[in-house]
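**Q** any chance you can model this:
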Amino acid sequence: MAVPFYQLMLVTHRQQTALDDYLHFVETCAKAGITSVQLREKEASADFLFHFAVQLKALLSPLNIPLIINDHVDLALAVDAAGVHLGNSDTCPQKARKQLGHHRIIGLSLESMTDCLTANQTDVDYVAASAVFPTVNKSNIRRHWGLDGLSKLARQSRHPLIGIGGIDESNLNAVMKAGAHGAAMIGAIHNAPDPVAAIQTLRALQH
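**A** Sure, this is the predicted structure:
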């Protein structure tokens, strides 16, 4: 049985790392067991994002790892990415679906139960509880779902649900038991002394 693309999503966090070095890091992670990559670089220029996305697509395609673009539907189309991940302030999913067609992935962040109920009536491929736990990697978080909130979302959502925010080796198993189908991560992989070992441990905790 194929592993779902949303099972273990690496969210990019290049910061000041040289691009070639960071691409090598992503390649290492891809070969170690991540199941998709989300390009999320909020402070980057449009030109740099395009260059970065082209490089990621070229790197990931031979490995059959989907590239998801955060926010930018136009960029996803320009580089032939697998799809987009949208927040509440981004392009509405209905408009994105018209632009992207039905063969591309659309993910949607959920910040309230109302968001979940609305998403149930929307043509998206997965939804993300944002954020499950406190995290330093995202500002303007409206709520922390916690395990109880995540469990409620899982019962209500008709789409596959992933967790985002503060998830690591210490709590991933509990996140999955609460009903998540996968997780998107920054710190648990980027900050690991041995990213390969970390990814292998994280994947094991999802079973």
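
**Q** could you use CA atoms for every contact and neighbour count after this?
**A** Fine.

**Q** tell me the contacts of residue 141?
**A** Residue 141 makes contacts with 130, 131, as judged by Cα atoms under 8 Å, 6 or more residues apart in numbering.

**Q** how about the secondary structure of it?
**A** Per DSSP: H, G, I helix; E, B strand; the rest coil, the local secondary structure of residue 141 is coil.

**Q** quick one: the strands in this protein?
**A** For the chain, applying DSSP state E gives strands covering 8-11, 36-39, 67-70, 83-86, 105-110, 126-130, 161-164, 182-185.

**Q** which residues are in contact with the fourth one?
**A** Applying Cα under 8 Å, 6+ apart, the contact partners of strand 83-86 are 38, 67-73, 76, 92-93, 100, 104-109.

**Q** Proceed likewise with the subsequent sequence, for comparison:
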Amino acid sequence: MIIISNPIAVANEIKTVHALFENGLELFHIRKPEFSEEEMKAFVAAIGLEFRNRLVLHSYHHLAKEFGINRIHFSSTNRPDNFSKPNGFTVSTSTHSIEEFNALSEDFGYAFLSPVFKSISKENYEPKTNWATEIKKRINFQTKLIGLGGIQDTNLHQALQLGFDEVALLGSIWNSENPIQNFKLCQQIVLSY
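**A** Presented below is the predicted three-dimensional model:
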């Protein structure tokens, strides 16, 4: 399971990130679009060294080597057209249709496809397609398909049944009064699937 950072600062965020890792979080995507490079450096530096191999940078990709991070992410709007993956790196991207996902090169280890359900964290962001029929059009099996958008404990099983390989969480964690408990609940659902 993947968790994406809240775009804006959250109280006790680093402490929560550490607790998520200690409870089995596989990957943490750092998506802070408003951060300056210095703020990004400070944020990454605050995360324990033992967790750096599970961090994914959405911006300031050049900082990856400096911090011993070997995972980078491109949004659908900043994804290069002619891209070749740097050696030793895992690269992911965001997509918003099965056609866009199918067109990805094998350089992308996984890709988010969103929104699966009505977003918890973004207002008026909801699916305009029927994923049950769209996912059947999948022809790209080199890239893992990660469901994102509105996924929480009440519909996580449904997202996996639709055909997503894995899921990513954002609003169900950061808009929760107890993010760790919510993560554990979602984790149990994934493990039991």
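
**Q** hmm, back to that, closest to residue 29 of structure 1 out of the strands of structure 1?
**A** Closest to residue 29 of structure 1 of these is strand 8-11 (Cα to Cα; 8.2 Å).

**Q** for the closest one, which helices and strands make contact with it?
**A** Under the contact criterion of 3 or more Cα pairs under 8 Å, 6 or more residues apart in numbering; DSSP states H and E, strand 8-11 of structure 1 touches strand 36-39, strand 182-185.

**Q** in JSON lines, list those strands along with mean neighbour count and distance to residue 61 of structure 1.
**A** As requested, the helices and strands packed on strand 8-11 of structure 1 are exported to JSON lines (neighbours: other Cα atoms under 10 Å; distance: least, Cα to Cα, whole Å):
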{"stretch": "strand 36-39", "mean neighbour count": "24", "distance to residue 61 of structure 1": "11"}
{"stretch": "strand 182-185", "mean neighbour count": "24", "distance to residue 61 of structure 1": "19"}
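
**Q** about what we covered before: in TSV, list the strands of structure 1 along with distance to residue 154 of structure 1.
**A** As requested, the strands of structure 1 are exported to TSV (distance: least, Cα to Cα, whole Å):
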stretch	distance to residue 154 of structure 1
strand 8-11	17
strand 36-39	21
strand 67-70	22
strand 83-86	19
strand 105-110	11
strand 126-130	9
strand 161-164	6
strand 182-185	11
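
**Q** so which of the ones you listed is nearest residue 170 of structure 1?
**A** Residue 170 of structure 1 lies closest, by Cα to Cα, to one member of the strands of structure 1: strand 182-185, at 13.1 Å.

**Q** state the span of structure 2 onto which that closest one is aligned.
**A** Using TM-score structural alignment, strand 182-185 of structure 1 corresponds to residues 166-169 of structure 2.

**Q** for that stretch, give me every contacting residue.
**A** Here stretch 166-169 of structure 2 makes contact (Cα under 8 Å, 6+ apart) with 1-4, 112, 144-152, 156, 159-160.

**Q** mind reading off the mean deviation between it and structure 1?
**A** Its aligned residues in structure 1 lie a mean 1.1 Å from stretch 166-169 of structure 2 after superposition (mean Cα distance after the TM-score superposition for structure 1).

**Q** run a quick check on residue 92 of structure 2 versus residue 108, I expect a contact.
**A** Yes - contact criterion Cα atoms under 8 Å: residue 92 of structure 2 and residue 108 qualify, at 5.2 Å.

**Q** so for those two, which sits in the more crowded spot?
**A** residue 92 (24 against 20; other Cα atoms under 10 Å).

**Q** for the more buried one, give its distance to residue 168 of structure 2.
**A** The gap separating residue 92 of structure 2 from residue 168 of structure 2 is 12 Å, by Cα to Cα, to the nearest Å.

**Q** which residues are common contacts for the two?
**A** Counting by Cα under 8 Å, 6+ apart, the common neighbours of residue 92 of structure 2 and residue 168 are residue 112.

**Q** mind listing what the aligned partner of residue 118 of structure 1 in structure 2 touches?
**A** Aligned counterpart of residue 118 of structure 1 in structure 2: residue 103 (TM-score structural alignment). Taking Cα under 8 Å, 6+ apart, we find residue 103 of structure 2 in contact with residue 140.

**Q** all the helices of structure 1, residue numbers only.
**A** With DSSP state H applied, structure 1 shows helices at 19-32, 46-60, 73-79, 93-100, 113-120, 146-156, 172-177, 187-190, 195-205, listed in chain order.

**Q** now for residue 38 of structure 1: which residues touch it?
**A** Residue 38 of structure 1 makes contacts with 9, 10, 11, 12, 67, 68, 69, 70, 85, as judged by Cα under 8 Å, 6+ apart.
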